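Q: Show me the folded form of this:
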Amino acid sequence: MAYFTAVLAPEGSGDDRDWRSVDIDLEAGSPDELGDALRGAVDDDRPVLAVLEREDEWFALVRTEGDIDVKVFVSDAVAAAESAYAPLFAELPAATGRPVHAARDEDGEADGETGLEEDGDADEGTAEPARSESGVAEDVWAGDPELLGDLGVSAEVLVRLATSSADPAEATVEIGELLGFADVLESLR
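A: The predicted model follows:
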């Protein structure tokens, strides 16, 4: 499966905000390392947003602005923990407020577990995430759902897109439409 990455920076503010792509290769690393790379890609303290997608699996957003700490949100932390970008998501708090780590079976393969019992207590990486009656894992997103709130995408909308969209590209396009960068994002695909 392929990855898609884009780095975007706004020019202007409010309704007059235009987004442009920033030419930078996103290397896997910690949030601080990625934040430093994003800050170095622009000349001032404006926000910089990285959009990452793993085809048919998950999307992630990474934002930094000036000296503000890096904010990260991922739609499926369990799947993302098995990706090339795993270091970026390693210490994110889960929807329940606890770190998400995919458990591994005897062969070292991810078994889809998050290390959280249904009541939210940590259990050394052996319990499954809460599941709905249909057996679908719920609330596997992690990170800061408020990272786009001041730009126009509320935490509620971001979580809804993370939990309801089967296609990560559709979710990021919808985010792009809300913020005004959908055309730029699609031109990069």
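Q: Only C-alpha atoms from now on, for both contacts and neighbour counts.
A: Will do.
Q: longest helix anywhere in the chain?
A: helix 168-179 (DSSP state H).
Q: Chain neighbours aside, what residue packs nearest to the spatially most central residue of the chain?
A: Centroid-nearest residue in the chain: residue 60, 2.1 Å away (criterion: CA atoms, centre = their mean). Nearest non-adjacent residue to residue 60, counting by CA to CA, 6 or more residues apart in numbering: residue 74, 4.1 Å away.
Q: list the contacts for residue 55?
A: By CA atoms under 8 Å, 6 or more residues apart in numbering, residue 55 lies in contact with 1-4, 167-169.
Q: no, scratch that, I was asking about residue 23
A: Residue 23 neighbours (CA under 8 Å, 6+ apart): 7, 41.
Q: Tell me the secondary structure at it.
A: When classified by DSSP: H, G, I helix; E, B strand; the rest coil, residue 23 comes out as coil.
Q: how near is it to residue 140?
A: Distance of residue 23 to residue 140, computed by CA to CA, to the nearest Å: 31 Å.
Q: Same question for residue 113.
A: For residue 113, the distance to residue 140 - CA to CA - is 10 Å.
Q: To check against the first, give me the structure of this:
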Amino acid sequence: MYFAALLARTEDGWEASDTDLDNVESLTDLIDLARSTAVDDDTVVALIEQEDAWFGVVRVDGEEDPRIFVSNAAAASRSSYGSMLTDELLGSDEEEVELDDLDLDGTEDGEEDVVAVFEQGSSTEDDVDAADDEEGTGAEPVPAGPLGDPRLLDDLGVGHKELLDLDGDALSQIAESLGATEVLEAVR
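A: From the prediction side, this is the model:
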């Protein structure tokens, strides 16, 4: 079971809308939907979760490229909506992306790689091999941990360390930090 909502920032706070994922077939569809709910091209945050297995955050700021974070890429990659996010972050077969050229984890030169540290503590080589076998492609394995930009909500009140530590009802905790609890609960 999935839950998804869009939080659009306005000058008076946040507005929430329930997102019907049945009409969302690609990440582009989700981004277009987010942009259509934006007020004056302000920030829209798309929140998706699957029964506490994983959650994803997509931040859209006007016409800028979206920023994406997924709490557990291996779990998300096994679901239709989660795979939209992980495919974008890892690069799909249709578009070759050099991961070394992307700042997927939000670290700066000289900073410790947050995603690699998380993986060391929560996955084993067998987990990575199993994820690779599931994909059946021999391509880069999907990490059994967070993937993307954990700093995408830093300026909105959800620090990257807080985002990486979330579990359980993560979307409610994010909404609380954003000051959007009431509007999120109204569409839940």
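Q: Any idea what the TM-score is?
A: Remark: TM-score between the superposed chains equals 0.68 [TM-score structural alignment, normalised by the length of the second structure]; 149 aligned residues with a CA RMSD of 2.9 Å.
Q: ranges for the helices of the second structure?
A: Using DSSP H, helices in the second structure cover 27-37, 73-77, 80-90, 114-122, 125-135, 160-165, 170-178, 181-187.
Q: how about those in TSV, adding mean neighbour count and distance to residue 7 of the second structure?
A: Formatted as TSV, the helices of the second structure follow (neighbours: other CA atoms under 10 Å; distance: least, CA to CA, whole Å):
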stretch	mean neighbour count	distance to residue 7 of the second structure
helix 27-37	17	9
helix 73-77	25	21
helix 80-90	20	18
helix 114-122	14	26
helix 125-135	15	32
helix 160-165	16	17
helix 170-178	19	9
helix 181-187	15	8
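Q: JSON lines please, covering these and showing distance to residue 44 of the second structure.
A: Converted to JSON lines, those look like this (distance: least, CA to CA, whole Å):
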{"stretch": "helix 27-37", "distance to residue 44 of the second structure": "6"}
{"stretch": "helix 73-77", "distance to residue 44 of the second structure": "21"}
{"stretch": "helix 80-90", "distance to residue 44 of the second structure": "16"}
{"stretch": "helix 114-122", "distance to residue 44 of the second structure": "25"}
{"stretch": "helix 125-135", "distance to residue 44 of the second structure": "32"}
{"stretch": "helix 160-165", "distance to residue 44 of the second structure": "17"}
{"stretch": "helix 170-178", "distance to residue 44 of the second structure": "12"}
{"stretch": "helix 181-187", "distance to residue 44 of the second structure": "13"}
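Q: right, so of the ones you listed, which gets closest to residue 47 of the second structure?
A: helix 170-178 (6.8 Å; CA to CA).
Q: The closest one against the first structure, how far on average?
A: Compared with the first structure after the fit, helix 170-178 of the second structure shows a mean deviation of 1.1 Å (mean CA distance after the TM-score superposition for the first structure).
Q: Need the contact partners of that helix.
A: With CA under 8 Å, 6+ apart, helix 170-178 of the second structure has contacts from 47-49, 52, 55, 156-158, 163, 166, 181, 184.
Q: Weed out the non-buried ones from those residues.
A: 47-49, 55, 158, 163, 181, 184 (16 or more other CA atoms under 10 Å).
Q: nearest to residue 142 of the second structure, of those?
A: Distances from residue 142 of the second structure to these, taken by CA to CA, are shortest for residue 55, at 15.4 Å.
Q: how about that closest one, what's its match in the first structure?
A: By TM-score structural alignment, residue 55 of the second structure lines up with residue 59 in the first structure.
Q: pretty sure its match is in contact with residue 53, am I right?
A: Yes. Contact criterion CA atoms under 8 Å: residue 59 of the first structure and residue 53 qualify, at 4.3 Å.
Q: shared neighbours of these two, anything?
A: 168-169.
Q: rewinding a little: what's the most distant pair in the contacts of helix 170-178 of the second structure?
A: The widest separation within the contacts of helix 170-178 of the second structure (CA to CA) is 23.0 Å, between 52 and 156.
Q: just to revisit the earlier point, OK, contacts around the residue nearest to the centre of the first structure?
A: Neighbours of residue 60 of the first structure in contact, by CA under 8 Å, 6+ apart: 51-53, 72-75.
Q: if we go to 10 Å?
A: The contact partners of residue 60 of the first structure, taken as CA atoms under 10 Å, 6 or more residues apart in numbering, are 5, 50-54, 72-77, 80, 85, 88-89, 141-143, 162, 168, 172.
Q: and if you look at residue 166 of the second structure?
A: 55, 71, 173-174.
Q: One more: residue 85 of the second structure?
A: 26-27, 56-58, 68-70, 73, 76-77, 91, 147-148.
Q: And residue 76 of the second structure, by the same measure?
A: 49-50, 53-56, 70, 82-86, 142, 144-146.
Q: Let's see that with 6 Å instead.
A: By CA atoms under 6 Å, 6 or more residues apart in numbering, the contact list for residue 76 of the second structure reads 82-83.
Q: Matching it against the first structure, which residue comes up?
A: Per TM-score structural alignment, residue 76 of the second structure is aligned with residue 80.
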